[in-house]
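Chemist: the following comprises the amino acid sequence and a computationally predicted model.
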Amino acid sequence: MAEEKNPIQVADRLFLVMETLAETGPAGLIDLSNRLNLHKSTVHRLLNSLIYMGYARQDQETGKYSLTFKILEISNKVLNKVDVLEIARPHLKRLMQQTGETVHFVQIDGTEAVYIDKVESHQNSVRMVSKVGSRIPLYCSGVGKALLATMKPEAVKKLWEASDIHRLTPHTIIDYSRFLKDLEEIRKKGYALDNEENEEGVRCIAACLTDFKGKAKYAFSISAPVNRMTDERITELSGYVLEMKQQMTQEMS
């Protein structure tokens, strides 16, 4: 099969110049000409075109060319149009089918996480009381602890102090030093557990997702009654959770 070529050669070369400048940083005309294997008069015309459109500029003192922030403006507009639920939904459904358990998807909001999607399991008669739009504290939930485990110590402490810390169940962790040890364990394993800390009789396994800036904004969890969430079952589910975490992080980066 013949190699496909850009039908508009000048467009191909314009983007090649932009990609090269993005990789090298500020560069002179001769350097760019050598790197692109193009005559310097051709590169000069391409650079002038990029400058005219606002994608490049030339330093008047050094004569070197560099990209402007216009490309970032376009990138941000694209990212703002990305529907994270559209990306997440297929993964959430697959995770529910793989495990037979209810799967939640949340977004962090201050000291709480907001349920923004939920895929209920149809394979069991026990339904979770959680609803899309409802909130759950960060300090006593699997999704919340997964998110907090990615943050710097000062951010964790600030959120802890801003939270209304109290026992929701006999298992809720309200001692800060013990809470920090729990977060350290989460960092090692890559996933978090809610051992009946938010709702008695329910255990959850959760993981957070980072966006293209490396910031943890979303998290997902598998929830089930304790009789189906034994330690052995948690170990089994952790494989599915870590796999989904890796796949979704790549798609969102």
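Modeler: Everything's here; your move.
Chemist: all contacts plus neighbour counts: C-alpha atoms, from now on.
Modeler: OK.
Chemist: helices along the stretch 1-150 of the chain, start to end?
Modeler: In the stretch 1-150 of the chain, helices defined by DSSP state H, counting those that start in this stretch lie at 9-24, 29-36, 40-53, 70-81, 84-99, 142-148, listed in chain order.
Chemist: next, the one to line up against it:
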Amino acid sequence: MKNQFTTKNQSVDKVFTIIEYMSDMRTPLKLLELSKGIGFPSSTTLRLLTSLMDRGYVYQDQETLKYSLTLKFCRIGDSVKSSLNITEIVHSYLLDISNKTGQTAYFAIEQDMMLVYLDTIKGNGFQTITTKRIGHVAPLHAAGIGKLLLLNYSESQLMKLIHSKGLPRFTDNTLCTYESLKMELEKISKQGYAMDDQECEEGIRCIAVPIKDYSGSIIGGISISGSTDQILPEKYEAFLDILISASEAISEKLGYKI
């Protein structure tokens, strides 16, 4: 017998089904369109819509009779966003990643067209990696997480980055031309992860995966870094499984639909 306190409330579940469907459709909907789309009877849909209208979350245009979500959701979203400390959410996952892989784990975001490291957990075989300490910055084009963040860039933004920051060389492996960087980004977009194979520092290899928010935008990334004799090609798949599992869990907490 189910505990009365843990049984799912079907009315609440249906309300959120309506909200999420209206949000996904991105256009005002008539009652029949909405009820058909979510598979609820019109009477049930109308009852729930009326409750949402009474609370100011849904608006009905009196001329078209179509329903829309209101900007009240923006106020709630802004409130949640302002109180959300992403670094705190990520930290426990970095600990788990470092423990499972034995490598140093990182969390970084973009700021002023540079990569900024916000958290790091030292691995068993930790080495001093000069560009990857908390608060330090690294170039987007030469770092695993940085290249993931470049997937957000349009052609004009990418050209602006090159004009403003350049594509400086750090090792023989650094991508220093627009053509090579563009090819790398296309590859990353298809495979869903990025590598820094001795592009920032000789002898250091990195595997990075993205963190996405509710809009699907890449807002940062997590990665592991270690020496080339620690992060070997035959270990990539196992490391990626751990990283992707963590990134999906973090992204889901930020509202991203997997």
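Modeler: Right, received. Where do you want to start? Here the structure is a predicted model, which means the values were calculated and not measured.
Chemist: report the TM-score for the pair.
Modeler: Put the two chains on top of each other and the TM-score (TM-score structural alignment, normalised by the length of structure 1) is 0.79; 242 aligned residues with a CA RMSD of 3.3 Å.
Chemist: most tightly packed of the helices of the stretch 1-150 of structure 1?
Modeler: With neighbours defined as mean count of other CA atoms under 10 Å, these peak in mean count at helix 142-148, which reaches a mean of 30.
Chemist: so it aligns onto which residues of structure 2?
Modeler: Aligned by TM-score structural alignment, helix 142-148 of structure 1 corresponds to residues 144-150 of structure 2.
Chemist: need the counterpart of Lys189 of structure 1 in structure 2.
Modeler: In structure 2, the residue paired with Lys189 of structure 1 is Gln191, using TM-score structural alignment.
Chemist: sorry, wrong one. I was asking about Thr249 of structure 1.
Modeler: Aligned by TM-score structural alignment, Thr249 of structure 1 pairs with Ser251 of structure 2.
Chemist: its match - that's part of a strand, no?
Modeler: No: Ser251 of structure 2: not assigned to a strand; according to DSSP: H, G, I helix; E, B strand; the rest coil it is helix.
Chemist: how far away is the equivalent of Thr228 of structure 2 over in structure 1 from Tyr176 of structure 1?
Modeler: Using TM-score structural alignment, the partner of Thr228 of structure 2 in structure 1 is Val226. Plainly put, Val226 of structure 1 is 25 Å away from Tyr176 of structure 1 if you go by CA to CA, to the nearest Å.
Chemist: repeat for Asp117 of structure 1
Modeler: With CA to CA as the criterion, Asp117 of structure 1 and Tyr176 of structure 1 are 30 Å apart.
Chemist: more crowded one of those two?
Modeler: Of the pair Asp117 of structure 1 and Tyr176, Asp117 is the one with more neighbours under other CA atoms under 10 Å, namely 19 against 14.
Chemist: how about the aligned partner of the more buried one in structure 2, what does it touch?
Modeler: Matched across to structure 2, Asp117 of structure 1 falls on Asp119, judged by TM-score structural alignment. Asp119 of structure 2 makes contact with 87, 91, 106-108, 133-134 under the criterion CA atoms under 8 Å, 6 or more residues apart in numbering.
Chemist: next, format those residues as TSV and append distance to Gly166 of structure 2.
Modeler: Listed next are those as TSV, based on distance: CA to CA, whole Å:
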residue	distance to Gly166 of structure 2
Thr87	29
His91	32
Tyr106	24
Phe107	24
Ala108	21
Arg133	23
Ile134	24
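Chemist: inside strands: which ones of the residues you listed?
Modeler: 106-108 (DSSP state E).
Chemist: which residue lies nearest the spatial centre of structure 1?
Modeler: In structure 1, the C-alpha nearest the mean C-alpha coordinate belongs to Thr210, at 2.4 Å (CA atoms, centre = their mean).
Chemist: tally of neighbours for Met244 of structure 1?
Modeler: Close neighbours of Met244 of structure 1, defined as other CA under 10 Å, add up to 20.
Chemist: what does the one 5 residues further on give?
Modeler: The criterion is other CA under 10 Å. On that basis, Thr249 of structure 1 has 16 neighbouring residues.
Chemist: can you check Gly135 of structure 2 too?
Modeler: Gly135 of structure 2 has 12 nearby residues by other CA under 10 Å.
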